[in-house]
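**Q** task: produce atomic coordinates for the following.
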Amino acid sequence: MGGDGKVFTLAEVSQHSSSQDCWIIIDGKVYDVTKFLDDHPGGDEVILTSTGKDATDDFEDVGHSTTAKAMLDEYYVGDIDSATVPTKTKFVPPTSKKAESTGQSSDFVIKLLQFLVPLLILGLAVGIRFYTKTPASS
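**A** The predicted model follows:
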């Protein structure tokens, strides 16, 4: 089913999301994988859950072989209009550099206070002792 270079919107591709009519998007290309669903080694469900969105990451994360990637050509029907696909946002876990630096700076402040507070108390005690000492009588 060779593609004729047609450009599809995400909404158009999303309409093909059943086991009788299944299209997916990988690397900006649209594939009609309906005939392949029964033969997919991972089962048809994993493909069906990837319809209606850009499935590139899902496809790459599984680690498909070069043979599997070459098989895609057989199912190519056109390209996706990238303006209709939401931009991918990478999930940044809370342990990002920004969070680490914030954590480090607050740890530094706590350690600094733990060091300075006893010194301030000691300095205050010495100062009070020095100024309240009665002068030696002459």
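**Q** only C-alpha atoms for contact and neighbour calcs from this point on.
**A** Fine.
**Q** and the helices in the protein?
**A** Along the chain, counting by DSSP state H, helices occupy 10-14, 44-48, 56-62, 66-71, 97-132.
**Q** could you redo these as a markdown table and give each row mean neighbour count and distance to G2?
**A** Compiled in a markdown table, the helices of the chain are given as follows (neighbours: other C-alpha atoms under 10 Å; distance: least, C-alpha to C-alpha, whole Å):
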| stretch | mean neighbour count | distance to G2 |
| --- | --- | --- |
| helix 10-14 | 17 | 17 |
| helix 44-48 | 17 | 20 |
| helix 56-62 | 13 | 20 |
| helix 66-71 | 10 | 12 |
| helix 97-132 | 11 | 46 |
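**Q** one more sequence to fold, the one below, so I can look at both together:
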Amino acid sequence: MGGDGKLFTFAEVSQHNNPKDCWLIINGKVYNVTEFLEDHPGGDEVLLSGTGKDATDDFEDVGHSESARETMSKYYVGEIDISTLPERLTYTGPKQPHYNQDKTTEFIIKLLQFLVPLAILGLAVGIRFYNKSS
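**A** All right, here's what the predicted structure looks like:
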């Protein structure tokens, strides 16, 4: 397909988000991967899930081979105007107290090391008094 290096806005690229017209943004470049959907080893859903956003992280996280990176060139259609990309939003969960699993586990083990022998001693004393009173 080889593109002419056209500059696309994010809004333009985002409109290409279905199995009949699928474009991706990867490393600032725009790829029309519509013809590749059926051939993609991970399935077409993986590619379709990358539409409407910058799919660079998704692409890099998989660890594509050099051969896969070379194959991309035939689907290149242009560049993305980075000034049109939405700001990355990061999820900030609610403030919660710090929970240290190791300290909690350590506390429970020490507590059990104290209580189990105490329970055994109490049981032994109880049995002895029970036997004397019978």
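**Q** thinking again about what came up before, let me have the helices of the first structure in CSV, extended by distance to I80 of the first structure.
**A** Shown next, in CSV, are these (distance: least, C-alpha to C-alpha, whole Å):
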stretch, distance to I80 of the first structure
helix 10-14, 7
helix 44-48, 17
helix 56-62, 12
helix 66-71, 18
helix 97-132, 35
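**Q** of all those helices, which one is nearest L37 of the first structure?
**A** When these are compared by C-alpha to C-alpha, helix 44-48 sits nearest L37 of the first structure, at 4.9 Å.
**Q** which among the helices of the first structure is found nearest to G78 of the first structure?
**A** Closest of those to G78 of the first structure is helix 10-14, at 10.3 Å (criterion: C-alpha to C-alpha).
**Q** what residue is smack in the middle of the first structure?
**A** Residue closest to the mean C-alpha point of the first structure, counted by C-alpha atoms, centre = their mean, is F91 at 2.3 Å.
**Q** show me the contacts for that one.
**A** Residues in contact with F91 of the first structure (C-alpha atoms under 8 Å, 6 or more residues apart in numbering): none are found.
**Q** quick check: the gap between it and G52 of the first structure.
**A** Distance, F91 of the first structure to G52 of the first structure, by C-alpha to C-alpha, to the nearest Å: 20 Å.
**Q** ok, now S19 of the first structure?
**A** Per C-alpha to C-alpha, S19 of the first structure is found 13 Å from G52 of the first structure.
**Q** and these two? Which one has more around it.
**A** Per other C-alpha atoms under 10 Å, whichever of S19 of the first structure and G52 has more neighbours is G52, with 20 against 17.
**Q** contact partners for that one?
**A** L10, A11, V13, S14, Q15, H16, S17, I24 are the contacts of G52 of the first structure under C-alpha under 8 Å, 6+ apart.
**Q** tell me which of those residues is nearest to E45 of the first structure?
**A** When these are compared for distance to E45 of the first structure (C-alpha to C-alpha), S17 wins out at 10.9 Å.
**Q** isn't the closest one right up against Y31?
**A** No: contact between S17 of the first structure and Y31 fails when scored by C-alpha atoms under 8 Å: they sit 11.7 Å apart.
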